[in-house]
Every structure is written in structure tokens, then in C-alpha cells.
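[1] sequence first, predicted coordinates after that:
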Amino acid sequence: MSTATVTSAYPRPVADLLPAVRDLADRLGEIPSRNQIMREFKVGAPKAQAVRLALVAEPITLPDETEAGPTSDPWEYAEPAPVPPALPVDTAPVPLILPAEKVAEPFAEVDQVGHPADEVEPVTVASESRRLASWPVILIALPAFVAIWSGWVGLGGLTGFGVVHPLPGIADEFSINTAITLPIGVEVYAAYALRAWLSGLVPPRARRFAKWSAIGSLLVGALGQVAYHLLVAAGITSAPWWITTLVACLPVAVLGMAAALAHLSHEEG
């Protein structure tokens, strides 16, 4: 039986328990806990705690302290090393003389170096994206032009438009059919206003005006075609007065809308 497990009828003082607890710490390789001391030496919690605190408070002696010799306190203030006096410096400027050809060489090399951004070719979005082909519009416009032209010219003949001599006394043989003013004025303005509306190249006021005037011109053109075909189908050779009035006002209305759109297009947005 070891000395650590010997018990007596009298409580053992802390000084007597300390060597045995130290031996136990050597065997464990660490400071035992309070419960280990209580279990090993059959003592109460206060005495076990007191013995453990006494063991912790003992100074630790390292084996190599006697060989290493006394060392200085690491927290002790160390005097700064003396700074050697600075050598006298001559403040007079030293002229630097280089050959002319040596001075010009660095600048010649710098001139030959270009900016990296200059070597990058600009990329255009239009070149990479595919645009919608416009040639089908020509095929669609050809038959529409024939139908629209004939309809407006026919309606003009029913509403009083016809052959006139615009230069009497100057060129009596020169004549023109005024009915062609209807398809040229109404339909061309509708295409012009539609272009201004959808292109986004005009100020906001001009774009709004182009939008509604283009829609109105297309509706008027459709109504003109309907009116002509209904009159011809009914065998009427002369249009009613209210149709004649509306058709007669179309050239003036188209001129006013075209002039207004042109003025609005030149405003600053």
C-alpha cells in the first residue's frame, strides 16, 4: 500500500498532505483536480482545495536554469544603443553632365511606347448584331402602292379632283391631275410620321405628335379606300358633299401636320 492511501483517525494537515499530492502530480504528469485529491486521500473538499492551491503556488524550477545562468528580466527597460554622430554632408549641388545623345535616348524610347488602349480595336454593337432586312418591305409596298394610288385617284375623281392646267398663258398644253395629291400627301406623311415616332431621333414633343398624327393619317387613308370602294360598288358617280368636304381638306391638313412635325423635330429636348 502506498503512502498516499494511508489514512488515520486524525485529520491530516495541509503540510503533511502536500508531499503526497506532489508525488501524485508527478505520477499523473499534471496537477490533480480537487476531486482526485479528495478521492485519493479521503479528505474533504476544503482541505483538498487548499492542498491543490498550495501545490499550484509552489515555484516551478526548470532543469536548465542552473546551467543557463542568470538572465535579465525581459520586461526590464533596455537602454537604447548610442547613435553614432552623422558624417558631415556637403550641401552644395553637384552638377550632372551627360552627353547629349545619352540624354535624348530615354525620351526617344518613351515616345515609341503607345498607350495600351490605343491598340484595342473598338467593338461596335451594330457589327455584331444582325439587323432586320428591309427588302421585304419593298415587295409588300409595291401592290399596296398600286391599290392605294388607284383608290385615292378614283376617290379624287368622285370628289371633284381632276385634270387642271396650272400654267395658263405660259404653258397651255401643260396639265396635271390633282387627284394624285391625295395619295402622295396622305400616305407619304403617314410614313414620315411613323418614321419619326419609332426612330427615337426626335424630341419627346415631336415624338408624341408624330405618334398620333401617324395613327390618324393611317386611319384616314383606310377610310378613304373604304369610301371609294363603297361608292363604286353602289354605282355612285359623284360623292356626297360631306365626303367631298373632307377629301378637299386633306391636302391642307397634311401640309400643316408636316410643317408642325418638322418644327417640333428641331426643338431642343
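    Nice, thanks for sending it over. Residues are numbered from 1 along each chain as shown.
[2] when you work out contacts or count neighbours from here on, use the C-alpha atoms and nothing else.
    OK.
[3] helix, strand or coil for L18?
    Assigned with DSSP: H, G, I helix; E, B strand; the rest coil, L18 falls in the helix class.
[4] ok, the closest residue to T244 other than its chain neighbours to F145 distance?
    For T244, ignoring the flanking residues on the chain, the nearest one in space by Cα to Cα, 6 or more residues apart in numbering is T159 at 4.8 Å. Separation of T159 from F145 (Cα to Cα, to the nearest Å): 21 Å.
[5] let's bring in a second model and compare:
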Amino acid sequence: MRDRAAELRAWPSRNQVMTEFRVGAPKAKAALAALREAGFDPTNPTATAVVPVLHAVPDLADHAAPSDSPDETDATDGTGTSDVPASPDAQDVPAAASSPVSPVADPGARRPRVPRWPLLLIAAGAFVSIWGGWVGLGELTGFGPIRLLPGIWDEFVINSAITLPIGVEAYAAFAMWAWLAPTSAGVSRTARRFARWSAIGALALGAAGQIAYHLMVAAGVSHAPWPITAFVACLPVVVLGCGAALAHLIHRPGETV
């Protein structure tokens, strides 16, 4: 750059230095300042002592595009805005410094949670009523004590009527969980759709069973009509099929919602 200034017999502008030597604005500015401090006079280059070697100045805008302005004062458009675009690295520095700091949530703070103990009271009352209704309906339709392991353990007797409340109501709760599970649970759309309709059906079936039992008890019926008996006898098989199908759908990969 010293030889170029001597050839021009004048100080080159910062933009000229940037264009000819392919450096950024800070480096060009530092080189010109170093030459001036060394006492170099481009109008009389022979009278100037040898200039020491200039050291490279770190620059964030090495690849900045120079402006067409003839001097360094024209690098701005008069409004204080530079017409020399900075490099991507230079743009990141002020952006990061001026970006607003988002508030950090206190990890120790907890959201207020709705107490769950009232649900235990509700579930206890529903359990007594539902259990009694299904067991009573099962006895009216032929369910009753059976030897579960005949010839092996004859004393092991169980009332098969308990299979109705366990199967129907437990499946309804399981289907409701799959229906209302959060997105992070990974339940596919198909599984949610099946769970929604089967949960509604199981709850409606449970309500219908309670109605049928109480109506027959109020009417003094000791044995349920055959259509009700046939339908109730099929419930364990239907519940098993719905539960297995829903479990397979939940574990099958699919698009979540």
C-alpha cells in the first residue's frame, strides 16, 4: 500500500484500499493510520524513512463489499448508515448484543394444581354402585360362583359376575386415557379415534346395564329375559377384543396429534 500511495502522490481512500487489497474496512483504516504514524508522506515518498512491516489487524468484516465512494467519508449516506455491508460474522455480533433477553422461568416455581382427592371420593361412590349393579345383573343372567380350577383346586371358587364390572369399566377408563392422552404419549390418530368411540360406547353400555338391573329389581324379576342374558354373556368377549385392538393400535407407529 505504501508503493501505491507513492505512485498516486496522495493518500488513497479507505474504499480504494479495500478494493485494491481486498481487505475489510477496519484493516484498511488501520493500515492508513499506521502509515501516517510512521511519517510517510505520499507527496514526497523519497524523503520518508523505511516503514516497518504492518501487522494484520483482526477484522470481523474481511469479506465486506467496498463502496464506490471516492473517499472514506463517503462510506456513509449522510444519515449515519454505512453503505458497506458487513460480513455475516460482523452482523451477528451487534444482533446478539442488542437482542432482548427473554425472561427465565424460576425452576423452583410450580403451577397451582387442582387437588385430586375429590376424585377419590367420586370414584369410591361410583365403584360401589357400579360394582353392585354389574354383579347383580350378572347373577340375573346366569353368572355366579364357579370352580375355577376343577380337579386341581376344587376349593378355589370365584363368582364370575365380577368379570362384568372389571372388564367393562376398566376398558372404559383405558380407552378414555388413550383418547385424551397428551401428544407426547405417541398415540396415533387411528388409535385416538378408536379409543374415543369405544370409550363412549363402553360408558353408554355401562349406563344401560345399570338401568336394566335396577328396572328388573324394581319389577321383582328373578331371571333376566333371554335377549339381555345373551347380550350380557357376550360382554367379556367384546371387551377382550376391544382391549386387544386398542393396545395394538397404540403401539403401532402412526401420525400423532
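    Right, received. Where do you want to start? These figures come from a predicted structure and were not determined experimentally.
[6] so which of T159 and F145 of structure 1 has more stuff around it?
    Neighbour totals were compared for T159 of structure 1 and F145, and T159 leads with 23 against 13 (other Cα atoms under 10 Å).
[7] alignment lookup: that one to structure 2.
    Using TM-score structural alignment, the equivalent of T159 of structure 1 in structure 2 is T141.
[8] now do its match against G206 of structure 2, distance only.
    15 Å.
[9] could you do A185 of structure 2 as well?
    Between A185 of structure 2 and G206 of structure 2 the computed distance is 27 Å (Cα to Cα).
[10] more neighbours, these two?
    Legend: neighbour count by other Cα under 10 Å for A185 of structure 2 and G206, higher for G206 (20 against 12).
[11] residues contacting the alignment partner in structure 1 of that one?
    The equivalent of G206 of structure 2 in structure 1 is G221 (alignment by TM-score structural alignment). Listed by Cα atoms under 8 Å, 6 or more residues apart in numbering, the contact partners of G221 of structure 1 are V186, E187.
[12] is it true that L148 of structure 2 lies in a strand?
    Yes. Counting by three-state DSSP, L148 of structure 2 falls inside a strand.
[13] would you mind measuring from it to E155 of structure 2?
    9 Å.
[14] comparing these two, which residue is more hemmed in?
    L148 (15 against 11).
[15] tell me who's in contact with that one.
    L148 of structure 2 neighbours (Cα under 8 Å, 6+ apart): D154, F156, V157, I158.
[16] swap the cut-off to 7 Å and go again
    F156, V157, I158 (Cα atoms under 7 Å, 6 or more residues apart in numbering).
[17] number of residues surrounding the first one?
    This means F156 of structure 2. F156 of structure 2, neighbours per other Cα under 10 Å, totals 11.
[18] wasn't it part of a strand?
    Yes. Residue state for F156 of structure 2 (three-state DSSP) corresponds to a strand.
[19] which residue in structure 1 lines up with it?
    Aligned counterpart of F156 of structure 2 in structure 1: F174 (TM-score structural alignment).
[20] residues touching the closest residue to its match other than its chain neighbours, list them.
    Spatially, and ignoring its direct neighbours in sequence, F174 of structure 1 is nearest to H165 (6.0 Å; Cα to Cα, 6+ apart). With contacts defined as Cα under 7 Å, 6+ apart, H165 of structure 1 is in contact with D172, F174, S175, I176.
[21] not counting its neighbours along the chain, what's nearest the first one?
    Taking Cα to Cα, 6+ apart, and ignoring the residues beside it in sequence, D172 of structure 1 has H165 as its nearest neighbour in space, at 6.6 Å.
[22] and the third one, by the same measure?
    Leaving aside its sequence neighbours, S175 of structure 1 sits nearest to H165 (Cα to Cα, 6+ apart; 4.4 Å).
[23] likewise for S198 of structure 2?
    In space, S198 of structure 2 is closest to A175, 6.8 Å off (Cα to Cα, 6+ apart).
[24] what's the counterpart of the one you found in structure 1?
    Counting by TM-score structural alignment, A175 of structure 2 corresponds to A193 in structure 1.
[25] with that, I have no additional questions.
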